[in-house]
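Enquirer: sequence-free structure coming up:
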């Protein structure tokens, strides 16, 4: 069976595009989403004209950069393979380790209410993808704890809040601790809420 290979020119174009997206994302993460096209061009090592040719607008460039990062983020969360407690611990660790690397640019992107349309659309779609993943994580925890049906809202809220990048930011910036502390606190909060909600669903012992 013949092996299909990517043409060299296309491979080079893809590598160059990935470089631009990575450089732009890093600059925005460190400096905020009001970065100019000139600044993004300098950070990525290409001309301003090239960036406009590739993406059309500054907002589309930033949106493409962060959409790629979100896809990678979600794919990097561990897959459940049978040991629910170990999986929860590794999920908390993976989420907060990546959250710590996201930086203030992402926190700003996820929280600001005055974003241009392309970035506002990214904010909505990112929030939707994240809520979908939180629902999936909560459902696994609930089912593996012996309960059918949808997980309770309190569990969903606890998982979402304690895996959020804003929780990581609060632990690091306000409490002066590290992402490992955020991970440990998240695990304790989520596992405690799971036990409480499961006990309430089971009802009083006969």
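Expert: Structure's in. What do you need? Keep in mind the model is a prediction, meaning the values are calculated, not measured. Numbering: from 1, shown residues only.
Enquirer: going forward, measure contacts and count neighbours with C-alpha atoms only.
Expert: OK.
Enquirer: and the next element down the chain from the longest helix along the chain?
Expert: In terms of residue count, the longest helix belonging to the chain (DSSP state H) is helix 117-144. With elements assigned by DSSP states H and E, the helix or strand that comes after helix 117-144 is helix 153-163.
Enquirer: Could you list the residues in contact with whichever helix or strand comes after that next one?
Expert: Using DSSP H and E, the helix or strand that follows helix 153-163 in sequence is helix 165-169. The contact list for helix 165-169 (CA atoms under 8 Å, 6 or more residues apart in numbering) reads 96, 99-100, 102, 107, 161, 179, 182.
Enquirer: Show me what the longest helix of the chain is packed up against.
Expert: helix 58-76, helix 104-111, helix 153-163, helix 179-202 (3 or more CA pairs under 8 Å, 6 or more residues apart in numbering; DSSP states H and E).
Enquirer: One more to weigh against that first structure:
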């Protein structure tokens, strides 16, 4: 791909990410083209359908989330690293659901769209969780499967009661009462 074509594709993708995050998947391709500073033909040259563009935005969002998670490995406080990722996940939840709904409505497999990022996420969560548990700051009786379920729950809770995310995180702190299994 020529460098100008690659730049235009990146502009379209960035504009689509921004506008979809602001207005949802109902944003028009014309609005995206205008925000990117390109013509509508350029949008469709890179993304033959709006669904293809939404799919790419979804993939890019998942990849960015995983990249952000990897960067958290450098934080000195392992619990804060884990909790930052969980808060970010909850914050992005409604946008992820909107993207997934648009893809499903268009007949695009959501699982295929996020397969790469989803494959890396459990390992990243396991690493962040193990570091926080080794530091003694997160309860030792929580596993990745439970953490994943809590991420999903936090995402749903954030829509209705943002404070619920903090309550979920408080329950993960070391010293929190243990539940019977």
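Expert: Right, received. Where do you want to start? For clarity, every value in this text was computed on a predicted model and none was experimentally measured.
Enquirer: Give me the TM-score for this pair.
Expert: Once superposed, chain against chain, the TM-score is 0.69 (TM-score structural alignment, normalised by the length of the second structure); 174 aligned residues with a CA RMSD of 3.8 Å.
Enquirer: circling back: and the angle for the longest helix of the first structure with helix 179-202?
Expert: 50 degrees (axes from the mean of the first three to the mean of the last three CA atoms, to 10 degrees).
Enquirer: Return the angle between stretch directions for helix 117-144 of the first structure and helix 104-111.
Expert: Using the same axes, to 10 degrees: helix 117-144 of the first structure against helix 104-111 is 90 degrees.
Enquirer: residues of helix 117-144 of the first structure that come out buried?
Expert: Within helix 117-144 of the first structure, the residues that count as buried by 16 or more other CA atoms under 10 Å are 118-120, 122-123, 126, 130, 134-135, 137-142.
Enquirer: same question, stretch 55-63 of the first structure
Expert: So, applying 16+ other CA under 10 Å, buried residues of stretch 55-63 of the first structure: 58-63.
Enquirer: what stretch of the second structure lies opposite that stretch in the alignment?
Expert: The aligned range for stretch 55-63 of the first structure in the second structure is 47-55, by TM-score structural alignment.
Enquirer: what sits up against that stretch?
Expert: Counting by CA under 8 Å, 6+ apart, 13, 16, 25, 29, 99, 102-103, 106, 108, 113 sit against stretch 47-55 of the second structure.
Enquirer: same check, this time on stretch 119-138 of the first structure
Expert: Contacts for stretch 119-138 of the first structure (CA under 8 Å, 6+ apart): 59-60, 62-63, 67, 70, 74, 109-110, 113, 151, 155-156, 159-160.
Enquirer: Among those residues, the buried ones, what's the PyMOL command?
Expert: Restricted to buried positions by 16+ other CA under 10 Å, the PyMOL selection for the contacts of stretch 119-138 of the first structure reads:
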select buried, resi 59+60+62+63+67+109+110+151+155+156+159+160
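Enquirer: if we take the contacts of stretch 119-138 of the first structure, which one ends up nearest to residue 85 of the first structure?
Expert: residue 159 (14.0 Å; CA to CA).
Enquirer: What's the match for that closest one in the second structure?
Expert: Per TM-score structural alignment, residue 159 of the first structure is aligned with residue 147.
Enquirer: Please report the distance of the closest residue to that match other than its chain neighbours from residue 65 of the second structure.
Expert: Nearest residue to residue 147 of the second structure, sequence neighbours excluded (CA to CA, 6 or more residues apart in numbering): residue 125, at 7.9 Å. Note on residue 125 of the second structure: its distance to residue 65 of the second structure, by CA to CA, to the nearest Å, is 12 Å.
Enquirer: List just the nearest of the contacts of stretch 119-138 of the first structure to residue 195 of the first structure.
Expert: Nearest member of the contacts of stretch 119-138 of the first structure to residue 195 of the first structure, counting by CA to CA, is residue 155, at 9.8 Å.
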